[in-house]
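J.: Here is a sequence with its predicted model. Questions after.
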Amino acid sequence: MKLDLFLLAIIPILIGMFWIRSKDRYCREPLIHLIKFFLIGAFLSVIIILLENLLMKFNVFEGYSELIYVSFVVAGLVEEGVKALILIPALIKEKHFTEKLDGIIYSVFLALGFATIENMVYIFLKVEI
């Protein structure tokens, strides 16, 4: 196991989790709900990776057009679009979502869950996404 790479991938995630949670000083979100959003993000990363790989099979572009397609359609639109499609309804249902900062905190935890799996894929599978 590549422990040094694993730690380089995980430590920033953990720092991000502790830092963003520390910003919620007045009405802290229950840790179990933050973990739920983290796990949703992790699960979404698997779905998004599969969608991105599928879209890459339809890539008919070359050169700069391919860079634009991969950057904006495959990576940008798919990653951010899927996260938003799941995040917004989940936030609406979340009974602990009581202030604007809560939305940021839940969003960051979802994004960190996504980033964790994405980092693991980069490290251990060496898959191009």
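T.: Cool, the structure landed. In this text, all values refer to a predicted model and were calculated from it rather than measured experimentally. Numbering: from 1, shown residues only.

J.: make it CA atoms for all contacts and neighbour counts henceforth
T.: Fine.

J.: buried stuff in the lengthiest helix in the chain?
T.: If you go by DSSP state H, the chain has its longest helix at helix 31-57. For helix 31-57, the neighbour count (16 or more other C-alpha atoms under 10 Å) marks 34, 37-42, 44-45, 48-49, 51-52, 55-56 as buried.

J.: Please apply the same query to stretch 55-64.
T.: Result for stretch 55-64 [16+ other C-alpha under 10 Å]: buried residues L55, M56.

J.: now that stretch, how far from the centre of its chain.
T.: What separates the centre of stretch 55-64 from the centre of its chain is 24 Å, taken as C-alpha atoms, centre = their mean, to the nearest Å.

J.: let's bring in a second model and compare:
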Amino acid sequence: MILLFSAAVAPGLALFSYFYLRNQMATEPRKTLFQAFLFGALITFPIMFIQYVLKEEATITNRYLTEVLVSSGLEEFFKWLVILLVIFRHIEFDDPYDGILYGASVSLGFATVENVLYLLSFGIDTAILRAILPVSSHALFGVVMGYYFGKSKFAKNDKEREYLFLSIFAPLILHVTYNSILRFEGYWVYLIAPFMFYLWWLALRKVKLAHQHLVQHLYEQKYQ
């Protein structure tokens, strides 16, 4: 049980540590980040409950809508809602890169609990594949979401709402694409690899841009 739990939690902690250590300009309070992680973990249960009810009640008869659009939409919406309601106006959200960290924290909280439950059901044999695909993809969706939250928070050109819209729309499109690829039985392996490379490239580009925004933000604070 300890081995299984460790295998389920380790990928999320490793990914979060990576994005946390990338922030060399400022140190975000660990307590606030841990709280964001916990909120992400807690929303796993209402999401899974709603997904279960929709499936059992056959509320939506189209399988694609149920497994791809509704599943992706619920997960990204709840993560987005947590950041918007709990974190976006928080005093500790004080520079553009913080969006990356809070987006990753909430997403990895959800992904970690989901991973624990999945490995408890299907065994540790799936741990490596789960770490490479679902856990890392959730983290990267969170990075993209957080990047646009950071842009919205510190927008100075009346684009706050535009960036806020992108903070839900961009990760949703990525998640829908990811889930759609997994439905190609027999072919998904050939499609998921280039998609994951693109997803990593996109997320790391957002990290780089967030660093540039952070440097500019600190410069403006110093000389204003």
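T.: The structure has been received and is ready for your questions. As the structure is a prediction and not an experimental result, all values here were calculated from the model.

J.: TM-score for these two?
T.: The TM-score (TM-score structural alignment, normalised by the length of structure 1) is 0.84; 121 aligned residues with a C-alpha RMSD of 1.7 Å.

J.: circling back to that earlier point, other residues contacting the next helix or strand after the longest helix of structure 1?
T.: Under the assignment DSSP states H and E, the closest C-terminal helix or strand after helix 31-57 of structure 1 is helix 64-68. With contact meaning C-alpha atoms under 8 Å, 6 or more residues apart in numbering, helix 64-68 of structure 1 is reached by N59, V60.

J.: Report the inter-axis angle for the host helix or strand of L7 of structure 1 versus helix 31-57.
T.: L7 of structure 1 belongs to helix 3-22 when assigned by DSSP H and E. For helix 3-22 of structure 1 against helix 31-57, the angle by axes from the mean of the first three to the mean of the last three C-alpha atoms, to 10 degrees is 130 degrees.

J.: Counting by contacts, list what helix 3-22 of structure 1 packs against.
T.: helix 100-120 (3 or more C-alpha pairs under 8 Å, 6 or more residues apart in numbering; DSSP states H and E).

J.: and the helix it packs on, which residues are buried?
T.: 102-103, 105-120.

J.: Read off where that helix ends up in structure 2.
T.: Matched against structure 2 by TM-score structural alignment, helix 100-120 of structure 1 falls on residues 96-116.

J.: what separates the matching stretch from the chain centre, distance-wise?
T.: With C-alpha atoms, centre = their mean, you get 5 Å for stretch 96-116 of structure 2.

J.: Surely E118 of structure 1 and S45 touch.
T.: Yes: under the criterion of C-alpha atoms under 8 Å, E118 of structure 1 makes contact with S45 at 6.6 Å.

J.: Give me the angle between the helix holding L7 of structure 1 and helix 100-120.
T.: Going by the same axes, to 10 degrees, helix 3-22 of structure 1 makes 170 degrees with helix 100-120.

J.: Show me which residues of helix 3-22 of structure 1 are buried.
T.: Of the residues in helix 3-22 of structure 1, those buried (16+ other C-alpha under 10 Å) are A9, I10, I13, M17, R21.

J.: who's in contact with it?
T.: R28, I105, V108, F109, L112, A115, T116, N119, M120, I123.

J.: Max pairwise distance over the buried residues of helix 31-57 of structure 1: which two?
T.: L34 and M56 (32.4 Å; C-alpha to C-alpha).

J.: how much space between the most centrally placed residue in structure 2 and V82 of structure 2?
T.: Note on structure 2: the residue nearest the mean C-alpha position is G142, at 2.3 Å, using C-alpha atoms, centre = their mean. Computed as C-alpha to C-alpha, to the nearest Å, the G142 of structure 2 to V82 of structure 2 distance reads 12 Å.

J.: between the two, what contacts are shared?
T.: V106.

J.: Can you report how many residues lie near I123 of structure 1?
T.: 15 (other C-alpha atoms under 10 Å).

J.: G81 of structure 1 too?
T.: Based on other C-alpha under 10 Å, the number of other residues close to G81 of structure 1 is 14.
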